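**Q** What would the 3D arrangement of this be:
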Amino acid sequence: MKLISIVVPAGGALSNIEFPRQVFTEINDYLVSQGKAPIFKIQFVGVSKSIQLNDGLFTIQTDFTIKEAQQSDLIIIPAVYGDMAEQVKNNHELIQWMKEQYIKGAELASLCVGAFLLAGTGLLNGRKCVTHWKAANEFRSMYPDVNLVVDKIIIDEAGIYSSSGGISFLNLIVYLVEKYAGKDTAIYCAKFFQVDADRHTQSIFSIFQGQKDHNDEPVKQAQIYIENNFQQKITVDQLAGMLAVGKRSLERRFKKATANTLNEYTQRVKIEAAKKHLEMSSKKITDIMYEVGYSDTKTFRTSFKMVTGLLPKEYRSKYNRVHQM
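**A** As a prediction, this is how the structure comes out:
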């Protein structure tokens, strides 16, 4: 039997705590209905016996404190609300316990922005991780030594798992069910909880938010210029001359400050504008292409799919309700 510890952090998100318990409990019930033994033992673990969540709106009684809990096979790390740096500080004891558990053989799985607590262990340094797309810039700022992969739903890295945002944590839970209980059981799990287990990217859901939480003023000016003039052809030489900064220096500083090259940033701004048009208007796709600064259909389609995972026509079909009527 696998011992699963769902940690209850200070500031934790109730849904990320309770829903995994429901899933693993349902899998046990399913296995029993098939004449098999249950495979999971599930427990809530925290620094204390009683922990308040959602600004005191809910209270969870843990089964064990971190001083009482046995060695776990798998630790589920839920999302937390509020200021991430503050929450990492508030959960220092829990984070240290999770690190010790991993060193002794436990696997760790973070859900959504629970990745901030996971990264606080230091175990992700030099490794890949994913979190909610909206938290990507803050995560990079806090944990520059972690290889954040923004477009994936699940990352599996040496017994350390992470999932993207929102209810995508269910994809990771199904993935873990398959690992521990087999493919057939995972298929049942996906069907029972109606999870699209074939979805592998969160790119379709992401909204590009250029990283401006830095102190490099010329880079901020370049970002603002790109965002206001993306319909035009913008070159690195042009920006460097405008800002009186050397080309190589600007490229290096821009990448360091925003985690994007100048060309990547410009492309993301263009694609974000195209997405808005596709969501809200009935304009022809070729007209939208020209409006956002592309002149070649193949290039536009390729760039759009690289960023969103869908072709422009597919994206419109999914998100433009007026167009569907």
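**Q** only C-alpha atoms for contact and neighbour calcs from this point on.
**A** Will do.
**Q** Name the SS class of I75, please.
**A** strand (DSSP: H, G, I helix; E, B strand; the rest coil).
**Q** Could you measure from it over to A259?
**A** 31 Å (Cα to Cα, to the nearest Å).
**Q** Then M1?
**A** 43 Å.
**Q** Can you pick out the residue with more neighbours from these two?
**A** A direct count of neighbours by other Cα atoms under 10 Å for M1 and A259 places A259 higher, at 16 against 10.
**Q** now the other sequence, so there's something to compare against:
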Amino acid sequence: MHTVAVLAMPDTIAFDLSTPVEVFGRVRLPGDRPGYRVLVCATEPVVTAGPLRLAADHGLDALTRADTIVVPGRNDPSAPIPEAVLDALRDASAAGTRLVSICVGAFTLAATGLLDGRRATTHWAATDRFRTAFPAVVLDPDVLYVDIGQIVTSAGATAGVDMCLHLVHRDHGAAVAADAARLTVAPLHRNGGQAQFVRRNLPGGAATTLGQILDWIEENAHRDLTLDDMAGRAAMSIRTLNRRFHEQTGQTPVRWLNAVRVRRAQELLETTDHGIDRIAHQVGFASPTNFRSQFKRASGVTPRAYRSAFRHI
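**A** Predicted coordinates for the structure are as follows:
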């Protein structure tokens, strides 16, 4: 039987810890046989998990018996990691064990060096910290999970469910995975990635010397603005404006403007019944076609799919 070991370190995120326990623990094969044996392996006799205190039945030594090791996130992903944990993960990788992270558990995997030069993901809100800490990792912040074979990383919270169901499909096939999805009351595969959950270019979100022009764009994004308009308002040449934006926001002025418009559109899709074409014009896009294209590029889903997912949240 496939053994899944869930690693419990101090200050583990309780949701991340419980996700693999529940998803893998409920998988049933033909004849009602369990699909997995799930162990919780703690670094200490009692570890914290948010407001919970967890006494696990297994220590780090049990990781050697695992076919898959799941590393949940911790509330402070930058907290020191016991060297014994890093050594155990490296040894498991060398032995061919599958390593999996949920949310900011990717920080723990990255600290082993096993993600260097490889594609991975983590919670979108932690991407800047992750890139700073682990510049050698090829980070993809827009997807729900990344499967590169022996190592699988997932984005935050419920993306861990998506990833676990993906692994059930990989291990036992579509029929077993579909049953697991029904038990979890979750889709077997969600459209889009975590980009649809990201709030981009929030007001006050960029501590830059471009503050006045950013505020002006925020107030006037619904207008038919051009790069000339923005450069004129900032009293800069277009070349200087482009350079300042790239240095201080990592984006071009036009991309920043489109992100502001997309965020406004997300708000309208969530809170109104306005038609897609009307929203396109309300937020400043020249045409509904351009709006749909820019919205899909920024969020990973169509405006209609976004409204379906978020209208009643």
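**Q** Would you pull the TM-score for this pair?
**A** Once superposed, chain against chain, the TM-score is 0.83 (TM-score structural alignment, normalised by the length of the second structure); 311 aligned residues with a Cα RMSD of 3.2 Å.
**Q** all strands in the stretch 51-200 of the second structure, in order from the N-terminus.
**A** Residue ranges of the strands in the stretch 51-200 of the second structure, as given by DSSP state E, counting those that start in this stretch, are 52-54, 68-71, 98-101, 119-120, 138-139, 145-147, 151-154.
**Q** for these, which one sits closest to T240 of the second structure?
**A** Checking the strands of the stretch 51-200 of the second structure against T240 of the second structure by Cα to Cα gives strand 138-139 as the closest, at 29.5 Å.
**Q** helices or strands next to the closest one in the packing?
**A** The contact analysis (3 or more Cα pairs under 8 Å, 6 or more residues apart in numbering; DSSP states H and E) places strand 138-139 of the second structure against strand 119-120.
**Q** what's the matching range in the first structure for the strand it packs on?
**A** Counting by TM-score structural alignment, strand 119-120 of the second structure lines up with residues 128-129 of the first structure.
**Q** now stretch 169-183 of the second structure
**A** Under TM-score structural alignment, the counterpart of stretch 169-183 of the second structure in the first structure spans residues 178-192.
**Q** So which residues make contact with the matching stretch?
**A** 23, 27, 31, 39, 174-175, 177, 196-197 (Cα atoms under 8 Å, 6 or more residues apart in numbering).
**Q** And for stretch 300-313 of the second structure?
**A** With contacts defined as Cα under 8 Å, 6+ apart, stretch 300-313 of the second structure is touched by 142, 191-193, 195-196, 266, 269-271, 276, 292, 295-296.
**Q** Now do it: distance to the chain's middle.
**A** Relative to the centre of its chain, stretch 300-313 of the second structure is centred 17 Å away, using Cα atoms, centre = their mean, to the nearest Å.
**Q** Pull out the buried residues from it.
**A** 300-303, 306-307, 311 (16 or more other Cα atoms under 10 Å).
**Q** Among the residues you listed, which lie within helices?
**A** Among these, the members falling in helices are 303, 306-307 (criterion: DSSP state H).
**Q** got the residues you listed as CSV, with distance to D76 of the second structure columns?
**A** Shown next, in CSV, are those (distance: Cα to Cα, whole Å):
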residue, distance to D76 of the second structure
P303, 34
Y306, 31
R307, 33
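**Q** returning to what we had before: where neighbours are concerned, which of the contacts of stretch 178-192 of the first structure has the most?
**A** Greatest neighbour count in the contacts of stretch 178-192 of the first structure, by other Cα under 10 Å, goes to V174: 26 neighbours.
**Q** Now do it against K41 of the first structure, distance only.
**A** 17 Å.
**Q** before we move on, what about P20 of the first structure?
**A** With the distance defined as Cα to Cα, P20 of the first structure ends up 12 Å from K41 of the first structure.
**Q** more neighbours, the two?
**A** Neighbour comparison, P20 of the first structure and K41: the larger count goes to P20, with 21 against 16 (by other Cα under 10 Å).
**Q** for the strands of the stretch 51-200 of the second structure, which one sits closest to V254 of the second structure?
**A** The nearest among the strands of the stretch 51-200 of the second structure, by Cα to Cα, is strand 138-139 at 24.2 Å.
**Q** after superposition, how close is that closest one to the first structure?
**A** For strand 138-139 of the second structure, the mean deviation from the first structure after alignment is 2.4 Å (mean Cα distance after the TM-score superposition for the first structure).
**Q** That strand aligns to what range in the first structure?
**A** So strand 138-139 of the second structure sits over residues 147-148 in the first structure, by TM-score structural alignment.
**Q** Go ahead and name everything in contact with that stretch.
**A** With contacts defined as Cα under 8 Å, 6+ apart, stretch 147-148 of the first structure is touched by 125-131, 136, 139-140.
**Q** Can you tell me which of those residues are buried?
**A** 127-131, 136, 139-140.
**Q** Any chance of the residues you listed in a markdown table with distance to I226 of the first structure as columns?
**A** Shown next, in a markdown table, are these (distance: Cα to Cα, whole Å):
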| residue | distance to I226 of the first structure |
| --- | --- |
| R127 | 32 |
| K128 | 30 |
| C129 | 29 |
| V130 | 27 |
| T131 | 27 |
| A136 | 21 |
| F139 | 24 |
| R140 | 22 |
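**Q** Name the pair among those residues with the greatest separation in space.
**A** Longest span within those, Cα to Cα: R127 and A136, 15.4 Å.
**Q** Buried ones among the contacts of stretch 300-313 of the second structure?
**A** 142, 192-193, 195-196, 266, 269-270, 276, 292, 295-296.
**Q** quick check, nearest of these to G232 of the second structure?
**A** For these, the closest approach to G232 of the second structure (Cα to Cα) belongs to F295, at 26.8 Å.
**Q** Alignment lookup: the closest one to the first structure.
**A** By TM-score structural alignment, F295 of the second structure lines up with F304.
**Q** Need the three-state assignment for that match.
**A** helix.
**Q** Wait, it touches A273, no?
**A** No. The criterion here is Cα atoms under 8 Å, and F304 of the first structure misses it with A273 at 10.9 Å.
**Q** which residues in the stretch 51-200 of the first structure form helices?
**A** Secondary structure of the stretch 51-200 of the first structure (DSSP state H, counting those that start in this stretch): helices at 84-90, 92-103, 115-119, 136-142, 169-181, 183-192.
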